[in-house]
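Engineer: sequence isn't available, so here's the structure alone:
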């Protein structure tokens, strides 16, 4: 069993889309199903820079730092104590060769290697990456704002924050394709702030074979910064096959 991992979330940018539920469902392996808010499923891109990553109990000074990305779909499934919530992650990318080597082996989540380009100030953020094979490209430009607005998924920042706080377990396919491995984010200091997205480009969401025209629409953007976090491996979900 992998030890719990300590880290600091230096920046976690959540670019969120509202998606037609039947389209989201077509991308999920059983036993997962889309978590629906109103008439929509929820999907997005998580662009996260982690610092001081090390096993719990070791000093932060020895930890490592990396830029990472995950394409996500909010999901639910039937657990032993009722309906559980989290996210399904069909694709993870990292600028760290160490994450690529250890992902899906020492800790859950197979990662592809990517090249990241980041420019960041207190108000403005540009985060972009291209996968090593060139198949996946993402570029976003956002600015922090004082007021949350314009979302058709959530009436206010509190509702949006609570939705994503509850989805703190991320599942992704194991290397052998026989199960979904889970990793839970635990933090005592959960806090998000709103941001406005000036531009967003994602080959994942712009792929019309995956998301037909009009089936996925940018909804809202949230930002976390400088948040201590622990990562815990959860019980895997067994699968007959990964769709």
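Structural biologist: That came in fine, so what should we check first? Remember, it's a predicted structure, so these values are computed and weren't measured experimentally.

Engineer: can we go C-alpha only for contacts and neighbour counts from here?
Structural biologist: OK.

Engineer: tell me who's in contact with residue 236.
Structural biologist: Residue 236 makes contact with 179-182 under the criterion C-alpha atoms under 8 Å, 6 or more residues apart in numbering.

Engineer: actually residue 21, not the one I wrote
Structural biologist: Shown in contact with residue 21 (C-alpha under 8 Å, 6+ apart): 34, 36, 39-41.

Engineer: report the buried members of those.
Structural biologist: 34, 36, 40-41 (16 or more other C-alpha atoms under 10 Å).

Engineer: can I get the residues you listed in CSV including distance to residue 122 and secondary structure?
Structural biologist: Listed next are these as CSV, based on distance: C-alpha to C-alpha, whole Å; DSSP: H, G, I helix; E, B strand; the rest coil:
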residue, distance to residue 122, secondary structure
34, 34, strand
36, 33, strand
40, 32, strand
41, 31, strand
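
Engineer: Serialize those residues to a markdown table and add fields for distance to residue 11.
Structural biologist: Listed next are the buried ones among the contacts of residue 21 as a markdown table, based on distance: C-alpha to C-alpha, whole Å:
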| residue | distance to residue 11 |
| --- | --- |
| 34 | 26 |
| 36 | 27 |
| 40 | 27 |
| 41 | 25 |
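
Engineer: show me the two of the residues you listed that sit farthest apart.
Structural biologist: 34 and 40 (8.9 Å; C-alpha to C-alpha).

Engineer: mind listing which of the contacts of residue 236 are in strands?
Structural biologist: Counted as lying in strands by DSSP state E, out of these, are 179-182.

Engineer: which one of the residues you listed is nearest residue 118?
Structural biologist: For the ones in strands among the contacts of residue 236, the nearest to residue 118 is residue 182 (27.9 Å; C-alpha to C-alpha).

Engineer: quick one: that closest one from residue 109, how far?
Structural biologist: 8 Å (C-alpha to C-alpha, to the nearest Å).

Engineer: neighbour count for those two, which is higher?
Structural biologist: Neighbour totals were compared for residue 182 and residue 109, and residue 109 leads with 28 against 25 (other C-alpha atoms under 10 Å).

Engineer: want to compare, so here's the second one:
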């Protein structure tokens, strides 16, 4: 299916990142993908995303939609025709928008569940909490803006973290059929991130001992993007297994 190219403004994108045992991360992935390792760790996390002006690129911006969204992600790599390629695998997407929930997997790749969000923001502090309507997932994260990235065991500094996530611009998520992965690629000429300091974080996904045994997922760092114009283009579907 040919999907329209989308445009939007990332009003806020909070990336809450965990360093994860590679074997635990591998168990979350379809056979076509493997964890991308940084200093011996897999990298996973939650993307808490508020979008504005979401629309097909041919539509005027005032017609665009605004929504709160969340994606659970694992940094991955795979063998492409020209060598190793990198991106993210997204086992779960959720949204506060009924339009997004209906359109995901139909108008654009990536199926979405419904969730209720609670958000409080100032220029220096962001709190995002969500509970999915199916009762499966809860998140509550508070991050303060910092002048530099501190305490991360994944990344030496903000520049290294920024490059890692910019290079992972292709995201794949499972199709309801279970036999293929649908993909989208994020594009922007205005990439910019700020460092964050996590003051509180709870995630039923990463705190689940059945998914991550004790010590297998450790909070590492947070990054913040604000007011960044972006586009998305769909990618050819790929087989879920090799």
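Structural biologist: Cool, got the structure. Keep in mind that what you see is a predicted model, and the values were worked out from it rather than measured.

Engineer: quick one on the thing from earlier: which of the contacts of residue 236 of structure 1 are still contacts in structure 2?
Structural biologist: Using both residues aligned by TM-score structural alignment, their matches' C-alpha atoms under 8 Å, structure 2 keeps these contacts from these: 179-182.

Engineer: now render these as JSON lines, adding distance to residue 129 of structure 1.
Structural biologist: Compiled in JSON lines, these are given as follows (distance: C-alpha to C-alpha, whole Å):
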{"residue": "179", "distance to residue 129 of structure 1": "28"}
{"residue": "180", "distance to residue 129 of structure 1": "25"}
{"residue": "181", "distance to residue 129 of structure 1": "25"}
{"residue": "182", "distance to residue 129 of structure 1": "24"}
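
Engineer: look up the closest residue to residue 3 of structure 2, ignoring the ones flanking it.
Structural biologist: residue 108 (5.5 Å; C-alpha to C-alpha, 6 or more residues apart in numbering).

Engineer: isn't that neighbour right up against residue 4?
Structural biologist: Yes - between residue 108 of structure 2 and residue 4 there is a contact under C-alpha atoms under 8 Å: 7.1 Å.

Engineer: these two: which is more packed in?
Structural biologist: residue 108 (22 against 16).

Engineer: returning to what we had before: for the kept ones among the contacts of residue 236 of structure 1, which one is nearest residue 162 of structure 1?
Structural biologist: residue 182 (20.1 Å).

Engineer: so how far is residue 199 of structure 1 from the closest one?
Structural biologist: Counting by C-alpha to C-alpha, the gap from residue 182 of structure 1 to residue 199 of structure 1 is 31 Å.

Engineer: now the longest strand anywhere in structure 1 on structure 2. Mean distance?
Structural biologist: The longest strand of structure 1 (DSSP E) is strand 216-238. Taken over the aligned residues, the distance from strand 216-238 of structure 1 to structure 2 averages 0.5 Å (mean C-alpha distance after the TM-score superposition for structure 1).

Engineer: can you name the residues of structure 2 that that strand overlays?
Structural biologist: Counting by TM-score structural alignment, strand 216-238 of structure 1 pairs with residues 217-239 of structure 2.

Engineer: three-state assignment of residue 100 of structure 2?
Structural biologist: At residue 100 of structure 2 the chain is in helix, as set by DSSP: H, G, I helix; E, B strand; the rest coil.

Engineer: continuing past the longest helix anywhere in structure 1, what's the next helix or strand?
Structural biologist: In structure 1, assigned by DSSP state H, the helix with the most residues is helix 157-166. Later in the chain than helix 157-166 of structure 1, the nearest helix or strand by DSSP states H and E is strand 169-173.

Engineer: what angle do that next one and strand 216-238 make?
Structural biologist: If you take axes from the mean of the first three to the mean of the last three C-alpha atoms, to 10 degrees, strand 169-173 of structure 1 sits at 80 degrees to strand 216-238.

Engineer: quick one: list the elements packing against strand 169-173 of structure 1.
Structural biologist: When contacts are defined as 3 or more C-alpha pairs under 8 Å, 6 or more residues apart in numbering; DSSP states H and E, strand 169-173 of structure 1 sits against strand 82-94, strand 179-186.

Engineer: same thing but 10 Å
Structural biologist: Helices and strands touching strand 169-173 of structure 1, by 3 or more C-alpha pairs under 10 Å, 6 or more residues apart in numbering; DSSP states H and E, are strand 64-79, strand 82-94, strand 179-186, strand 216-238.

Engineer: what about it, how far off from structure 2?
Structural biologist: Mean for strand 169-173 of structure 1 is 0.5 Å (mean C-alpha distance after the TM-score superposition for structure 1).

Engineer: which residues are common contacts for residue 34 and residue 40 of structure 1?
Structural biologist: Jointly contacting residue 34 of structure 1 and residue 40 under the rule C-alpha atoms under 10 Å, 6 or more residues apart in numbering are 19-22, 24.
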